[in-house]
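Asker: Structure for the following, please:
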Amino acid sequence: MLGMADLGLLPRFLAVRSAWFCTSWLAIIVSMAFTLGFSFMSFEDIVAAANFTYALSMLLEFAAFLWLRRKKPLLKRPFRVPASMPWLAAMCTVPSAFIVLVMLIGSWRMYAVSAGMTSLGAVLYFLSKALKAKKWEGQNLVGSRCPSICVSSSSDISLPPISPSLYSI
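Answerer: Predicted coordinates for the structure are as follows:
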């Protein structure tokens, strides 16, 4: 989360660092909250929700592929699928049907988690766009940066020698 906040993909307040340990303490707390929330689910539900979300992204990719081919056929791209629009639609229909079939056999927890995460992503996306439009970067929310000891190079670090007896069985 720290790296994404530094790149501007997440709000800047997630890049707040502790002056003592030089860790992004707020990002750690947010990450811990998500992990704690998922810990109440079974492993199968977590995997099913992840697969459902991935399936949604695949459907969006197919839709974007068809939309771009129809609306912007001359757009420069790394490669072009040599087929007409009806063949492309048929090509995307088969995997889309399997994806929808797999999505239909899920549990209510899978739907709830996927809907919640997708909704949260959409809200954060539009919130991020609104804040960027207002030129709000939250610079005043960023705490102290790392002291020099946190970002020292590896040549400055001297580790105690490891005794070979530690490796003996």
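
Asker: Please count neighbours and contacts with C-alpha atoms only from this point.
Answerer: Fine.

Asker: So residue 116 versus residue 59, what's the distance?
Answerer: Using C-alpha to C-alpha, to the nearest Å, we find residue 116 at a distance of 18 Å from residue 59.

Asker: Show me which of the two is the more surrounded one.
Answerer: residue 59 (19 against 12; other C-alpha atoms under 10 Å).

Asker: so what's that one up against?
Answerer: With contact taken as C-alpha atoms under 8 Å, 6 or more residues apart in numbering, residue 59 is in contact with 96, 99.

Asker: From residue 95, how far off is it?
Answerer: Relative to residue 95, residue 59 is positioned 9 Å away (C-alpha to C-alpha).

Asker: Likewise for residue 4?
Answerer: Counting by C-alpha to C-alpha, the gap between residue 4 and residue 95 amounts to 32 Å.

Asker: and what of residue 73?
Answerer: The separation that residue 73 has from residue 95, given C-alpha to C-alpha, amounts to 23 Å.

Asker: Alongside the first, I'd like the structure of this one:
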Amino acid sequence: MGTGAVPVNRGLWTDGYFSDLAKILGGVWLRWWIQAAAAMSNMGMFVAEMSSDSFQLLGMAERGMLPEFFAQRSRYGTPLIGILFSASGVVLLSWLSFQEIVAAENFLYCFGMILEFIAFVWLRVKHPNAPRPYKIPVGTVGATLMCIPPTILICVVLALSSLKVFVVSIGAIAIGFMINPLLKHVEKKGWLKFSTSNELPDLNGTHRESDSLIQEPVLRT
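Answerer: Purely as a prediction, here's the structure:
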């Protein structure tokens, strides 16, 4: 729509030019309106993403994968520790440019997709009878072959990343791999408390609390 309203000049189409285009078409008021709407939209997406990440930390804490304090909620039911932890991560990324942040996010997302493909095949092998909302009827071999083409494409995308993005992303991945054995060591030493919610179902679809229930005798008449 913007390219059809004014003559196309590739040199002008840079970050922030859409608000300049609004000024050309509607005046200063439209420029301020576009900038305010863009700011509110970005703020909403940021809050939504940070909230999603914080609830992931809460869920990991409820399953004993993170220390118990990550499962703490505020009086409104929000994961307060998770929100603060996610916000601190965003602050640490502020030294990167917007393009580098997007590139690093895409790098980590692509690497995460490879891990999801591995988990998809691994669960088919280790837990074939686990309850699923749906099942892909191709077997283990078919599932493996189905994941190969997108994995190759993802590897091409990773290879095209810049050196700085590659170093930052690989560093984040290395930290992620080291956290798991570190947390297990901390749990073994008892330095932090880990707990698992009894209300969460396991891979077989049963609740853990059912194991602790005492079976009462059935009276027969």
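
Asker: In structure 1, what range does stretch 154-169 of structure 2 match?
Answerer: Per the alignment by TM-score structural alignment, stretch 154-169 of structure 2 matches residues 99-114 in structure 1.

Asker: now do stretch 29-41 of structure 2
Answerer: Stretch 29-41 of structure 2 falls opposite no residue of structure 1 when the two are matched by TM-score structural alignment.

Asker: And that stretch, what's buried?
Answerer: Buried residues in stretch 29-41 of structure 2, counted by 16 or more other C-alpha atoms under 10 Å: 30-31, 34-35.

Asker: Return the distance of it from the chain's centre.
Answerer: Per C-alpha atoms, centre = their mean, to the nearest Å, the displacement of stretch 29-41 of structure 2 from the mean C-alpha position of its chain is 28 Å.

Asker: repeat for stretch 127-137 of structure 1
Answerer: Using C-alpha atoms, centre = their mean, the distance from the centre of stretch 127-137 of structure 1 to the centre of the chain it belongs to is 19 Å.

Asker: With stretch 111-122 of structure 2 instead?
Answerer: Counting by C-alpha atoms, centre = their mean, stretch 111-122 of structure 2 is centred 14 Å from the centre of its parent chain.

Asker: what does stretch 100-109 of structure 1 give?
Answerer: Stretch 100-109 of structure 1 has its average C-alpha position 22 Å from the chain's average C-alpha position, going by C-alpha atoms, centre = their mean.

Asker: Next: stretch 118-132 of structure 2.
Answerer: When C-alpha coordinates are averaged (C-alpha atoms, centre = their mean), stretch 118-132 of structure 2 and its chain have centres 21 Å apart.

Asker: what does it correspond to over in structure 1?
Answerer: Residues 63-77 of structure 1 are where stretch 118-132 of structure 2 aligns, with TM-score structural alignment as the criterion.

Asker: Now that stretch: buried residues?
Answerer: Going by 16+ other C-alpha under 10 Å, stretch 63-77 of structure 1 has these buried residues: 66, 69.

Asker: Can you give me the end-to-end span of it?
Answerer: Taking C-alpha to C-alpha, stretch 63-77 of structure 1 runs 16 Å from one end to the other.

Asker: Need the residues that contact that stretch.
Answerer: Looking at what lies outside stretch 63-77 of structure 1 - C-alpha under 8 Å, 6+ apart - the contacts are 85, 88-89.

Asker: what does stretch 82-95 of structure 1 give?
Answerer: Contacts made with stretch 82-95 of structure 1 from outside it, assessed by C-alpha under 8 Å, 6+ apart, are listed as 62, 66, 69-70.

Asker: Now flag whichever of those residues is closest to residue 122 of structure 1.
Answerer: Set against residue 122 of structure 1, the nearest of the contacts of stretch 82-95 of structure 1 by C-alpha to C-alpha is residue 62 (19.2 Å).

Asker: Residue 132 of structure 1: neighbouring residues, count only.
Answerer: When counting by other C-alpha under 10 Å, one arrives at 12 neighbours for residue 132 of structure 1.

Asker: in structure 1, which spans are helices?
Answerer: Using DSSP state H, the helices of structure 1 run over 2-7, 25-39, 43-71, 85-104, 108-133.
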